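Undergrad: Next comes the sequence, and after it the predicted model I'd like to discuss.
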Amino acid sequence: MKLHFKIEAEKATSDIDVTIDNLVVAGWAGRDHAAIEHHIEELAALGVPRPSAVPLFYRVSESLALQGQRIQVVGAETSGEVETFVFSAGGILYVSLASDHTDRKLETTGVALSKQICAKPIAATAWPFAEVADHWDSLIIRAYIVEGGSKVLYQEGPLSSLRTPQELISGYTDGAAKLPDGTGMICGTVGAIGGIRPSSNFTLELHDPILNRSIHHSYAIEVLPEVA
C-alpha cells in the first residue's frame, strides 16, 4: 500500500511516498503491568479472551492502511484506538499517528481476526523519530468521539505508559535494532475513558509538549448493515 506523508521536521518540511507491504499491530504494549492489566480487563468486560503473551504482534493486510477520512464497517460494534505509527523510509525512522479500528463483537471470537476486518486510518503527517526520541515519554496521545452531538475526550495518556518503539521493533524483529523499510507498526494504546464504545466519528492527536506541535487525523465511520 502506498502512503503519502508530509514530513514536518524542525528545520524543513518535505513530502515522501512510502510503500507499506508489511503492516503490524503491536498489542498489549503497556510498559507497566497495571496498565496492561487495565486494558485486558477493559476488553474482558466485552468478552475478549486474555492474551497468550505480552506484547503480541498481529500481522494484518497492508491494504488496511488508509489515509482517507471515512471508513466503512459492518455492524455497529466497532471502535477506534489512538496509537502512534512508526515506519522507515530510506533507513530513517519516522513517527505518525494511526487508529487500530477493531470489530469488538468479532474480538470476542478472535483478536487477530477482529483486527484484520477493519481499516487502519493513518495520518498524513509524520516527524523524524530522532527529533522526539530523547523526550518520547513526554509525548501525549488523545482521541475524541462524538456523543449526543458533542465532542468528548475518549482517550488520553503519555507515551511513558507504553513500550518504546525501539522495544517493540526489537521484539518483533527478534532483536534487530531497525525496522525494515516497507514495514509499518501500530504501537499500542491507552485505556478508554468511560469504557470502550462506538462512535460515528473518531479524532486522533499526537502532541509534543516539548517542541509544541501536534499531528491530527479525523475520520467518519459509516456502518453497513449486517445481512444474514
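TA: Everything's here; your move.
Undergrad: C-alpha only now, for contacts and for neighbours.
TA: Noted.
Undergrad: Quick check: which element contains the residue positioned nearest the centre of the chain?
TA: Nearest to the geometric centre of the chain sits Glu83, at 2.9 Å (CA atoms, centre = their mean). Assigned by DSSP states H and E, Glu83 falls within strand 82-89.
Undergrad: Same question for Ser214.
TA: Using DSSP H and E, Ser214 falls in strand 213-224.
Undergrad: just Tyr94 next, same as before
TA: Remark: Tyr94 resides in strand 92-99, with elements defined by DSSP H and E.
Undergrad: Packing partners of the next helix or strand after that strand?
TA: Beyond strand 92-99 in the direction of the C-terminus, DSSP H and E gives the next helix or strand as strand 102-103. Contacts defined by 3 or more CA pairs under 8 Å, 6 or more residues apart in numbering; DSSP states H and E place strand 102-103 against strand 78-79, helix 111-116.
Undergrad: one more structure, for comparison:
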Amino acid sequence: MKAVFQIESADGASRTLETDIRTLVVAGWAGRDRAAIEHHIEELAAIGVPRPSSVPLYYRIADNQLTQAACIQAVGDASSGEIETFVFAVEGELYVSIASDHTDRKLESHSVALSKQVCAKPVGTTAWRMDDVAAYWDELVIRSYIVEGGAEVLYQEGTLDSLRTPQDLIAGYTDGKALPDGTGMTCGTVGAIGGIRASTTFIMELFDPRRQRSLKHRYEVDVLPEIA
C-alpha cells in the first residue's frame, strides 16, 4: 500500500514522507502484564471469541487492507474499530502513527485471523519519529471515540505503559532483528469503556502529554448489506 505521512518533528517542523508498506502485521494480545491481557481476553470472550493459543500473537494481514481513506466499507453491522499505535520502518528509521484494527466481531467468534482479514485497517496521515518519543513512550495516551445518539462518546483511553513496547513486539516478530523497511505493525490496544460495540464513526488519537500534541484520524463506516 502506498502511504503518505506528514512527519511532525519535535521542533514543530513538518515534512512529507511517502512509503510503500508491503507487509502488514497486527500484534494481538499485546498487554504488558498478565492482568491487562486477561482483561482483554475476557472482554472478547463475552462476545464469543476463543482464548488465544499464546501471547502475543502476530497476525499477517493483506497489505491492501491498509488504507488512509476517510471512509471504509464493511459487510453487516457487527464490525468495530480499536485504536492501536502503528509503527513502520523507512530507510532503517522507525516512525509511529495510529491505526484502527477494525474487526468483524461476528466472524471473530469463529476465527480471529479471518475476522481481522475481512476488514480494512484505517491508518492516520500524520506520524512522529520514534526517536522523538521513545524516551517517554509509556506516558503517551491512546484514546478513541465513537458516535452514539449523535454525540461523541469516549470509547477507549489508556497510557501505553499497559502495553508491550514496539521494540519488544518487533523483537518477538523478527527474532531480535530490526523491523524491515516496508513493514508496518499495530501494537495492541486498551479495553473498551462500556464494552465492545459497533459505530459507523470512529475517531482515534495518540496524545503526547509532554509536548501537548496529538496524532488524530477519523473515519466513517459504510455498512453494506449482509446477504444470505
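TA: Okay, I see it. Since this is a predicted model, take the numbers as computed values, not measurements.
Undergrad: Got a TM-score for the pair?
TA: Scored against TM-score structural alignment, normalised by the length of the first structure, the superposed chains reach a TM-score of 0.99; 227 aligned residues with a CA RMSD of 0.5 Å.
Undergrad: Any idea which of the helices and strands packed on strand 102-103 of the first structure gets closest to Ser138 of the first structure?
TA: Smallest distance to Ser138 of the first structure across those (CA to CA): 26.0 Å, for strand 78-79.
Undergrad: mean shift of the closest one relative to the second structure?
TA: Here the mean offset of strand 78-79 of the first structure against the second structure after fitting is 0.3 Å, by mean CA distance after the TM-score superposition for the first structure.
Undergrad: mind checking how far that strand is from the chain centre?
TA: A distance of 13 Å separates the centroid of the chain from that of strand 78-79 of the first structure, by CA atoms, centre = their mean, to the nearest Å.
Undergrad: Can you point out the buried residues in the longest helix seen in the second structure?
TA: For the second structure, the helix with the greatest residue count under DSSP state H is helix 34-45. Neighbour counts using 16 or more other CA atoms under 10 Å place 36-37, 40-41, 43-44 of helix 34-45 of the second structure among the buried residues.
Undergrad: Repeat that for stretch 104-111 of the second structure.
TA: Residues of stretch 104-111 of the second structure classed as buried: 104-109 (neighbour count, 16+ other CA under 10 Å).
Undergrad: ok, now stretch 145-158 of the first structure?
TA: Result for stretch 145-158 of the first structure [16+ other CA under 10 Å]: buried residues 145-146, 153-158.
Undergrad: again, but for stretch 82-100 of the second structure
TA: For stretch 82-100 of the second structure, by 16+ other CA under 10 Å, it's 82-90, 94-100.
Undergrad: Next: stretch 171-183 of the first structure.
TA: 171-172, 178-183.
Undergrad: could you dump these to a markdown table with distance to Ser199 of the first structure and secondary structure?
TA: Listed next are these as a markdown table, based on distance: CA to CA, whole Å; DSSP: H, G, I helix; E, B strand; the rest coil:
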| residue | distance to Ser199 of the first structure | secondary structure |
| --- | --- | --- |
| Gly171 | 33 | helix |
| Tyr172 | 32 | helix |
| Lys178 | 36 | coil |
| Leu179 | 33 | coil |
| Pro180 | 35 | coil |
| Asp181 | 34 | coil |
| Gly182 | 31 | coil |
| Thr183 | 29 | strand |
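Undergrad: Pro55 of the first structure: what's it in contact with?
TA: Each residue near Pro55 of the first structure by CA atoms under 8 Å, 6 or more residues apart in numbering is listed here: 26-30.
Undergrad: Of those - the most surrounded one?
TA: Highest neighbour count within the contacts of Pro55 of the first structure, by other CA atoms under 10 Å: Ala29, with 26 neighbours.
Undergrad: how about that residue, what does it touch?
TA: 36, 54-56, 162-163, 168, 187-189.
Undergrad: buried subset of those residues?
TA: Buried subset of those (neighbour count, 16+ other CA under 10 Å): 36, 55-56, 162-163, 168, 187-189.
Undergrad: Just those residues: which are in helices?
TA: 36, 168.
Undergrad: out of the buried ones among the contacts of Ala29 of the first structure, which are inside strands?
TA: Leu56 (DSSP state E).
Undergrad: And the buried ones among the contacts of Ala29 of the first structure, which two are furthest apart?
TA: Farthest pair in these, by CA to CA: Ile36 and Leu168, 14.7 Å.
Undergrad: ok, now how distant is Leu114 of the second structure from Leu215 of the second structure?
TA: Distance of Leu114 of the second structure to Leu215 of the second structure, given as CA to CA, to the nearest Å: 29 Å.
Undergrad: more neighbours, these two?
TA: The neighbour count for Leu114 of the second structure versus Leu215, taken as other CA under 10 Å, is higher for Leu215 (19 against 16).
Undergrad: quick one, what contacts the more buried one?
TA: Residues in contact with Leu215 of the second structure, defined by CA under 8 Å, 6+ apart, are 97-98, 124, 126-127, 205-207.
Undergrad: The same query, at a cut-off of 7 Å, please.
TA: The neighbourhood of Leu215 of the second structure, defined by CA atoms under 7 Å, 6 or more residues apart in numbering, consists of 97, 126-127, 205-207.
Undergrad: ok, now Gln73 of the second structure?
TA: Neighbours of Gln73 of the second structure in contact, by CA under 7 Å, 6+ apart: 221-224.
Undergrad: Same check for those residues, but in the first structure.
TA: Shared with the first structure under both residues aligned by TM-score structural alignment, their matches' CA atoms under 7 Å, the contacts from the contacts of Gln73 of the second structure are 221-224.
Undergrad: Return the members of these classed as buried.
TA: Buried among those by 16+ other CA under 10 Å: Val221.
Undergrad: State the distance from Glu148 of the second structure to Ala46 of the second structure.
TA: Separation of Glu148 of the second structure from Ala46 of the second structure (CA to CA): 21 Å.
Undergrad: make that Asp175 of the second structure, sorry
TA: Here the criterion is CA to CA. By it, Asp175 of the second structure lies 33 Å from Ala46 of the second structure.
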